[in-house]
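A.B. asks: no FASTA, just this:
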């Protein structure tokens, strides 16, 4: 007798043969000037969470966390994409909507009101990178000021750059992903703070009480439990692939067996030998940065995202696979939705001590043959919602709710989190994609040089900080100049030091941390692939 798992797999196989046989018929012109796209007419039915986890059709999960962009800043254009909205109404009824608002106004400390502005075409005051502007504020304190007083308030850490927004033509990969798969208009960073605390929540449902990008050098890595420890203990295969340095190294030597260069990811995709759960790092280091962290060019990130996603969809794993794209935090860019307060191990009535205060919304897409096309999930999520899916699928957690034995959970945060797999269908999958080979990807612009200036909100940037050299001109052995304030000194000028993992990994490298835990510091031969390509 066929069981439900075999039934779901049979449905997947039928979907593959049927869908690919009619792929060309499903391609129609897209709005937004980004070429042709595939808009499915077949919608996955039911909910994957209604089946026992052991019978779920998802066997391979790939998680990719990029850097420092807010929802309205990157996906706000969806709120006025008429084709997208019309398809949503047709597929999901009159209640279909998306809470996306790129047009906002904020007041600076001098009382001047400024409107958000489009960065399309790179012709705005901020260009594509924001050269000459400051990296927007995204700390524990500046985030709270942005929440309470606005994104240009005194103490927000922001200048005019934080009010720029992208459009579909600027982000062709994101545009096609959001239109083809499922996105979320209430997916928030886990804490209203910077990169590392949010990444700690993705890995462990807490940040160890750290509010900042503290590096665990002396203790040779964070020592508390992670989802990776739990999965490995349950004999679930896991691996972390990196173009340069692995961000999971901040959890110490016990993570080293997981590490592999990004070259291996492409090989494993092709061979059909990916683990059950994959974590992907983007290229973080400044010479080839493609993680979307300001002041990098999103064009480099678009190339990296396209290539790693295409490899997964061309692998045997795609039929029963799930690709999760998200961002660690909002990066100081404007977003109109107030962040919620969530249950937390270190929740507090004192706002300055409250780790339950989530951050602003971040762009997130759930891509799978079982994803509802062009769908918007309105429930509240954060990074621990990804953990909740993994805990349900592989570790015996209930699909939803915090009741019963909670030994599967890492903290109260993931125990109470909504499961990000809620919108995944259980039957009628559609594996067909848009054409990943015809994305109109523009050339990557020259890297910013020097320390970014921080003009008063609304003022023009200091263009003397701009550079005409390309990122490929940077010396790979450029030393850190101890006399500067954080730039990388080199023969060709000093690019702005990356924030987030790029800066943290460089610091750890220079302090000998990788050698102390026994991790390799050899970069992948592919590390510079994405930041130096011309336009397509």
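C.D. replies: Received it, and whenever you're ready, just let me know what you need. Values in this document were obtained by computation on a predicted structure and should not be read as measured data. Numbering: from 1, shown residues only.

A.B. asks: rest of the way, CA atoms for contacts and neighbours
C.D. replies: OK.

A.B. asks: how far does stretch 441-453 sit from the chain's center?
C.D. replies: 21 Å (CA atoms, centre = their mean, to the nearest Å).

A.B. asks: That one spans what distance, first to last residue?
C.D. replies: 29 Å (CA to CA, to the nearest Å).

A.B. asks: now swap in stretch 163-177 and tell me
C.D. replies: Termini of stretch 163-177 sit 24 Å apart (CA to CA).

A.B. asks: One more: stretch 309-318?
C.D. replies: Using CA to CA, the two ends of stretch 309-318 sit 10 Å apart.

A.B. asks: In addition, the following structure is provided for comparison:
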């Protein structure tokens, strides 16, 4: 269970002469005493012209670098623990150096090295382990190997980014995803679940605290009801230094609103036909424009990859390329103008998709009132999304096309799941302007992967954000023979490359479904007499008030029944799982696991398991990575199928997705072996033999 008690506190430095001139890390003693900094703490300069941000204290003292380019560092327990080169390295790699005592370093953390003989500096802990990539090469957190085996089958990638919806605003009650039944929901310092947001204006109390719950937006004006503020300040005030419990006060009670399935008929149907990503985050904890800057087309142009942005004259100013001088001043026949900012029109996209003449990479930008940006409603946006899906799915290139549907940001609507922000002071991930704050990732937004290899009612669980789309295109391009030097985007931060998915495991290349039936047709949105779209005005003109939070009559949201097949390495927190192997389902049998007949509706509670974060109670290697797997009787999976008390003696596990219909395996971290079943018993083995289909219920 997540708690807010261990969250890092932001340190503000306000001394006038404590100003950063570069982006290095410095000991507090580097600055003058009037800065008020602790001399033995390490500070990171994240924003030039602003004060540094405190990263952490240095128990052995802080070492000032003699180099004019390298950062200061904390002194390790043993001063012989120095770096071999200027690459990032796992603690386990540094500990293996001959003649150097780095045993005190966390083997599963990544350390930054800025030169041979310098002290390593902690970056972050890798919750799924740290892997060595060789001398002089950056080590990385272990996200699992990219699923590149079938990327050559893809000839077209289409990206359609809609506007301003949080995941919970659309899918908080959708079954089979990380929803309002989250078994690992954060617990506030006041003891209440994160769903009970402190609200001094609410007459409703929970455990003595005035609180507001997520509330269903209903009535004829549900679709055109506004949320809260989508701006930087409102989002960060609501985030509340990681507590995520200041939405009614820091933003607005309207932020807690969510829509019913009756307002999202196409999207619920789409979620039953294809893959929904329930851990897809906005890249920036802020508004539209910074999140839409992930349109990196110049790299494609230089690499010789064909691309185009499809838009009408009305594009809601959502084509970020139009904001830049090189596009604005490009010549009439320049590829930057022709493919980047000319108005090809959505009808051209539909036609090119149908006849198979799309470029290799396409972006679709919708008009204002079909964008779903509150108060523009989801019904009109669903009609447009359905046209995009149908044009691709019924077109002549469906067999080799992947469509990624995502949303730029949350629109000021809340999401219960905490954003996976980088450790405080991480370069490229934090900023210090009027106080230190994380740039992102921000809150979850809806995302779908629509393709012949992502059909079925599937949930993709790997942490992702807009940079994941970039990394997906990178992997696709390299698999198709393009040089990494030509296609790797230099603007994706080290943190995102270590922690965000490249989406490749959302695809199952072992099978392609080319006959997905059409969804129920959405009604075409209305137009005004001039022919312009006007569904928003039509909604706003409906008699009666807009819905508001039902103070005095609040009830906890009821999640729709349902389940989804899971894809993604180490699916982790936020869901309840059922594990099936062949014609059997894993069950808890008191103090051990066993196999029993599966439940067709996934409603047998003895088959329910959850995952919690690894314990860190021992000094054993591997005790701070992976997950505990918890049966519905509250006992933890350990050893060869035992269920034990969830204390420091319980084992940690990886749940590894082998990909392409090969299933998942349970990997016991302390023993370094896989859970197997043969005859009538479970045992651990260094061979993979027993695999599972995993479902989220």
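C.D. replies: Received it, and whenever you're ready, just let me know what you need. Treat the numbers as computed from the prediction; the structure is a model and nothing was measured.

A.B. asks: now the strands: where do they sit in the stretch 1-150 of structure 1?
C.D. replies: According to DSSP state E, counting those that start in this stretch, the stretch 1-150 of structure 1 carries its strands in the segments 27-29, 36-38, 60-66, 105-107, 113-115, 117-118.

A.B. asks: Ok, which of these comes nearest residue 294 of structure 1?
C.D. replies: strand 60-66 (11.3 Å; CA to CA).

A.B. asks: Specify, as a residue range, where the closest one falls in structure 2.
C.D. replies: Per the alignment by TM-score structural alignment, strand 60-66 of structure 1 matches residues 156-162 in structure 2.

A.B. asks: average distance between that stretch and structure 1?
C.D. replies: Aligned to structure 1 and superposed, stretch 156-162 of structure 2 gives a mean residue distance of 0.6 Å (mean CA distance after the TM-score superposition for structure 1).

A.B. asks: Check stretch 379-389 of structure 2 too.
C.D. replies: With mean CA distance after the TM-score superposition for structure 1, stretch 379-389 of structure 2 averages 1.0 Å from its match.

A.B. asks: these two touch, right, residue 414 of structure 1 and residue 388?
C.D. replies: Yes - here residue 414 of structure 1 reaches residue 388: they are 5.9 Å apart, a contact under CA atoms under 8 Å.

A.B. asks: Can you give me the buried ones in the longest helix seen in structure 1?
C.D. replies: The longest helix of structure 1 (DSSP state H) is helix 4-21. Neighbour-count burial for helix 4-21 of structure 1, with 16 or more other CA atoms under 10 Å as criterion, is recorded at 5, 8-13, 15-16, 19.

A.B. asks: and if you look at stretch 473-491 of structure 2?
C.D. replies: 473-479, 482, 486-489.

A.B. asks: Closest one to residue 364 of structure 2 out of these, please.
C.D. replies: Nearest to residue 364 of structure 2 among those: residue 473, at 16.0 Å, using CA to CA.

A.B. asks: Assign a three-state SS to the equivalent of the closest one over in structure 1, would you?
C.D. replies: Applying TM-score structural alignment, one finds that residue 473 of structure 2 aligns to residue 390 in structure 1. Recorded secondary structure, residue 390 of structure 1: helix (DSSP: H, G, I helix; E, B strand; the rest coil).

A.B. asks: thinking again about what came up before, start and end residues in structure 2 for the longest helix of structure 1, please.
C.D. replies: Under TM-score structural alignment, helix 4-21 of structure 1 has no counterpart anywhere in structure 2.

A.B. asks: where's residue 386 of structure 2 relative to residue 315 of structure 2, distance?
C.D. replies: 18 Å.

A.B. asks: Is residue 55 of structure 2 in a helix, a strand, or coil?
C.D. replies: Going by three-state DSSP: residue 55 of structure 2 is strand.

A.B. asks: Tell me which residues touch residue 540 of structure 2, please.
C.D. replies: 221, 224 (CA atoms under 8 Å, 6 or more residues apart in numbering).

A.B. asks: how about it, what's its partner in structure 1?
C.D. replies: By TM-score structural alignment, residue 540 of structure 2 lines up with residue 448 in structure 1.

A.B. asks: what lines up against residue 418 of structure 1 once you look at structure 2?
C.D. replies: Aligned partner of residue 418 of structure 1 by TM-score structural alignment: residue 501.

A.B. asks: correct me, but its match touches residue 468?
C.D. replies: Yes - Residue 501 of structure 2 lies in contact with residue 468 (CA under 8 Å); the separation is 5.6 Å.

A.B. asks: Give me the more crowded residue out of the two.
C.D. replies: When neighbours are counted by other CA atoms under 10 Å, residue 501 of structure 2 and residue 468 differ, and residue 501 comes out ahead with 28 against 23.

A.B. asks: The more buried one and residue 472 of structure 2: what is the separation?
C.D. replies: Taking CA to CA, one finds residue 501 of structure 2 at 8 Å from residue 472 of structure 2.

A.B. asks: circling back: so which of the strands of the stretch 1-150 of structure 1 comes closest to residue 322 of structure 1?
C.D. replies: Of all the strands of the stretch 1-150 of structure 1, strand 60-66 sits nearest to residue 322 of structure 1, with 4.8 Å by CA to CA.

A.B. asks: against structure 1, where does the longest helix seen in structure 2 fall?
C.D. replies: Criterion DSSP H: the longest helix present in structure 2 is helix 378-393. Using TM-score structural alignment, helix 378-393 of structure 2 lines up with residues 298-313 of structure 1.
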